[in-house]
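Novice: attaching a predicted model along with its sequence, questions to come.
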Amino acid sequence: MTDLDTRAVVAPGSVSRRRARRPRPYVAQKRRSLLLTVLLWLCVLYFVLPLWWLLVSSTKDNAALFTTFGLWFGGDFSLWENLVQLFEMRDGIFLRWILNTILYAVVAAVGATLLSAMAGYAFAKYEFRGGKLLFSITLGAVMIPLTALALPTYLLFSAANLTDTPWAIIVPSLVSPFGVYLMRVYAADAIPDSIVEAARVDGSGEFRTFWQIGLRLLGPGLVTVFLFSLVGTWNNYFLPLIMLNTSELYPITVGLAQIQAAASAGGGSQAVFSTVITGSFVSILPLVIAFLFLQRYWQTGLSSGSVKE
C-alpha cells in the first residue's frame, strides 16, 4: 500500500475522531448556563426576600416582630387585626393617603408619558435648529439628582403660592428627562420615516400623524415610561415632605413616616411597628397589580417588533 493510500485510509478516521470531539463545547456551554442560572436565582432572592419579609411581618403583632424568626410566620396570625388598626387609625386617614398617592402617581405618570412621547418623537423625526443642543441638555438633566432640585423647586412653587397643594407634587413629576431620552431612542427605530412621509402625502397633519400613528407604534415605550414614572412618583418621599404641610394631602410614604416618628417621639408608649409594616405592604400592592396588568402589553409590543421582513 502506498503512502497515498495510507493517508486516504487514515484521513477518514481522523475526521471521525475530530467529529467525536465536537460535543466538548456543549459541555462548557452547559456549565456557563448553570453558572448564569445560579446567579439569576441569587438576583431573584435578592429582590424577593424583602417582599417576603414584608409579607411575613404583616401577619405578626408588635411582640412577635422581635421574638420570632423574621423570614417565617410565628405567633398569632394578626394580619386582619393589623389591617383594621391601620385603616381605623386617626379616623381612617390611611385610606385618604392611598387615594392621594393614586391621584399623584397616575396623573403624573400619564402626563409624563405623553410629554416624553411628544418630545421624543419630535427629537427623532424632525430636523430643526438647536435640536441636538436641546437633546444634549436633556441628557445632561438625567445626571442631575432630584435632591439638588428640591430647594429651587420649593422656592419657585412658594413664589407661585402652589405649596401645600396637589400641584406641588404633580407638576414637578411631569418632567422626565430619562423618559424623553428613552422615547427618542425608541421612536427612531419603531416609527419608519416612510410611514410619516406617506401620512403627509395623504394630507394628515403632524399632530394627527403623531396621535393616530406614532402613539400606536410607541406602545412598549409608552408602557415603560409610564411604569417608571408611576413607580417614581409613588415612592417619592423627599418632594412631598418639603412641599406639603397638611396631613390630609400626604402620600403614603410621608404619612407612614409621620406615624412612626410620632410614635417614637412619645417614648415608645404607642408601638405601631406592625401597623407601619402592614401599611408598607398594602402600599406596594397597587404597584404589583399595575405591573402584572401592563407587562402583557410590554412583552407583546417588544416581541412584535423583534422580527423584520
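Specialist: Structure received.
Novice: can we go C-alpha only for contacts and neighbour counts from here?
Specialist: Will do.
Novice: quick one, strands of the stretch 101-250 of the chain?
Specialist: Counting by DSSP state E, counting those that start in this stretch, the stretch 101-250 of the chain forms no strands at all.
Novice: what about the helices in it?
Specialist: 131-142, 146-159, 167-173, 177-190, 193-201, 206-209, 215-217, 219-234, 238-243 (DSSP state H, counting those that start in this stretch).
Novice: the second one packs against which elements?
Specialist: Counting contacts by 3 or more C-alpha pairs under 8 Å, 6 or more residues apart in numbering; DSSP states H and E, helix 146-159 packs against helix 238-243.
Novice: what about versus this one:
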Amino acid sequence: MSSVSGAVTVRASAGRRSSDRGRIALLPTAALVLGALYCVVPTLWILVAATKSRADLFSTATYLPSLDGSLFRNIRDLSAYGDGIFWRWMLNSFLYALVGGVLASAVSAATGYALAKYAFHGRKLLFNVILAGVLLPQIVLAIPQYLLLSHFGLTDSFVAVILPQLFNPYGIYLCRIYAAASVPDSMLEAGRIDGAGEFRLFWSVGLRLMLPGLITVFLLQFIVIWNNFLLPFVMLTSDDKFPLTVGLYSLLRHGAAEASLYSLVITGTLLSVVPVIALFLSLQRYWRIDLVTGAIK
C-alpha cells in the first residue's frame, strides 16, 4: 500500500510541476500577443478610417468600416489636392529611399568587406567607433548636418536628404559580420593566385556571396529613409521636394484649421504603407535563399 500511495504522490507532484511549467510557458506567448496587437491595431484603425467619408469619420464606430465607396472618393480627393502634390511626395520618397538605399548598401558592403577581410592597423578601433555610431540618435546629428550642408549651399535639395544617410553604422556592422561568414579566405587567395586584383575580387566574389545580406541591408535602409521625418523636415523648405512624411505632416497642420483634411491625411498614410509592404514581399525570397544556403553550409 505504501508503494502504491507513493507512486500516486509522485505522479500528482509531477502533474503539478507540468501544469506550473505550462502556465509559465504561456507568459511569453501572452507578451508576444500583446506586442502584436500593439503594432497591428493602429494599422487596422488606419485601414478602417480610410474607408469612411469626412462626415462618418468621427460619427461612426471606431472599428466599423464603411462600404459605400468612400475610400475611392478619398483617394480621388487626395489626388486632386494641391494639383496632385501627394503623388509628388510619393515619388520623392521613392527616389530618396531607392537611391539612398542602394548607395548606402554599396558603402556598407565595401566597408564591411574591408573590415572583415583585410588586416590593418586600427581596424578594431575603427570598427568600435562605427559601432558607437549606432548608439547616436538622429536628432543629435540633424542640426550639425544641416549647418555643414548649408555652408556648402546644399540645403533644400535632394542631395541634402540622401547624402547624410549614405553612412549607415548598423548596415556596416551587418555587412562585416556577413562577409566574415560567407566569403571564404581560400576563395580570395585562389583569385589572387590567378591574378585578380582586390577590386575584382570584391566585385566578382565578395558582392556575389554577400548578396542575400545586402538585400537585408538595403531593405532596412529603404524603410529607414522612407519613414525618416526629422532630416528632410530640417533640410527642406520647398513643398515639391517633401517626402511623404513631411508632406503628410504639413497636410495635418493645415487640417488643424480645416477638419475635412483629416480624411486625406489618413488615406495618404494608408497609401504610404503599400510600397513598403510590396517591397518586403518581393524581396522575401532572397531571405529564404540565404536560410537554405546557411543550412547547406
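Specialist: Happy to help now that I have it. Here the structure is a predicted model, which is why all the values come from computation and not from measurement.
Novice: re the thing from before, quick one: closest of the helices of the stretch 101-250 of the first structure to Ile277 of the first structure.
Specialist: If you check each of those against Ile277 of the first structure by C-alpha to C-alpha, helix 219-234 wins as the nearest, at 16.8 Å.
Novice: which bit of the second structure covers that closest one?
Specialist: Taken onto the second structure by TM-score structural alignment, helix 219-234 of the first structure occupies residues 211-226 there.
Novice: mean deviation of that stretch from the first structure?
Specialist: Mean deviation of stretch 211-226 of the second structure relative to the first structure after superposition (mean C-alpha distance after the TM-score superposition for the first structure): 1.0 Å.
Novice: before we move on, the earlier item: adding distance to Ser33 of the first structure and mean neighbour count, write the helices of the stretch 101-250 of the first structure out as TSV.
Specialist: Formatted as TSV, these follow (distance: least, C-alpha to C-alpha, whole Å; neighbours: other C-alpha atoms under 10 Å):
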stretch	distance to Ser33 of the first structure	mean neighbour count
helix 131-142	35	14
helix 146-159	39	14
helix 167-173	41	19
helix 177-190	30	21
helix 193-201	40	13
helix 206-209	46	13
helix 215-217	35	17
helix 219-234	29	22
helix 238-243	42	19
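Novice: now those helices as CSV including distance to Trp298 of the first structure?
Specialist: Below are those laid out as CSV (distance: least, C-alpha to C-alpha, whole Å):
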stretch, distance to Trp298 of the first structure
helix 131-142, 23
helix 146-159, 27
helix 167-173, 22
helix 177-190, 13
helix 193-201, 23
helix 206-209, 22
helix 215-217, 12
helix 219-234, 5
helix 238-243, 29
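Novice: those: which one's closest to Ser16 of the first structure?
Specialist: Across the helices of the stretch 101-250 of the first structure, Ser16 of the first structure has its closest neighbour in helix 177-190 (47.5 Å, C-alpha to C-alpha).
Novice: touching the closest one from outside, list them.
Specialist: 112-113, 115-117, 119-125, 135, 138-139, 141-142, 217-218, 221-222, 225, 305 (C-alpha atoms under 8 Å, 6 or more residues apart in numbering).
Novice: before we move on, what about stretch 266-285 of the second structure?
Specialist: Contacts of stretch 266-285 of the second structure (C-alpha under 8 Å, 6+ apart): 46-47, 49-50, 71, 74-75, 78, 86, 90, 215, 219, 223, 244, 248.
Novice: which ones among the residues you listed map onto helices?
Specialist: Cross-referencing these against helices under DSSP state H gives 46-47, 49, 71, 74-75, 78, 86, 90, 215, 219, 223, 244, 248.
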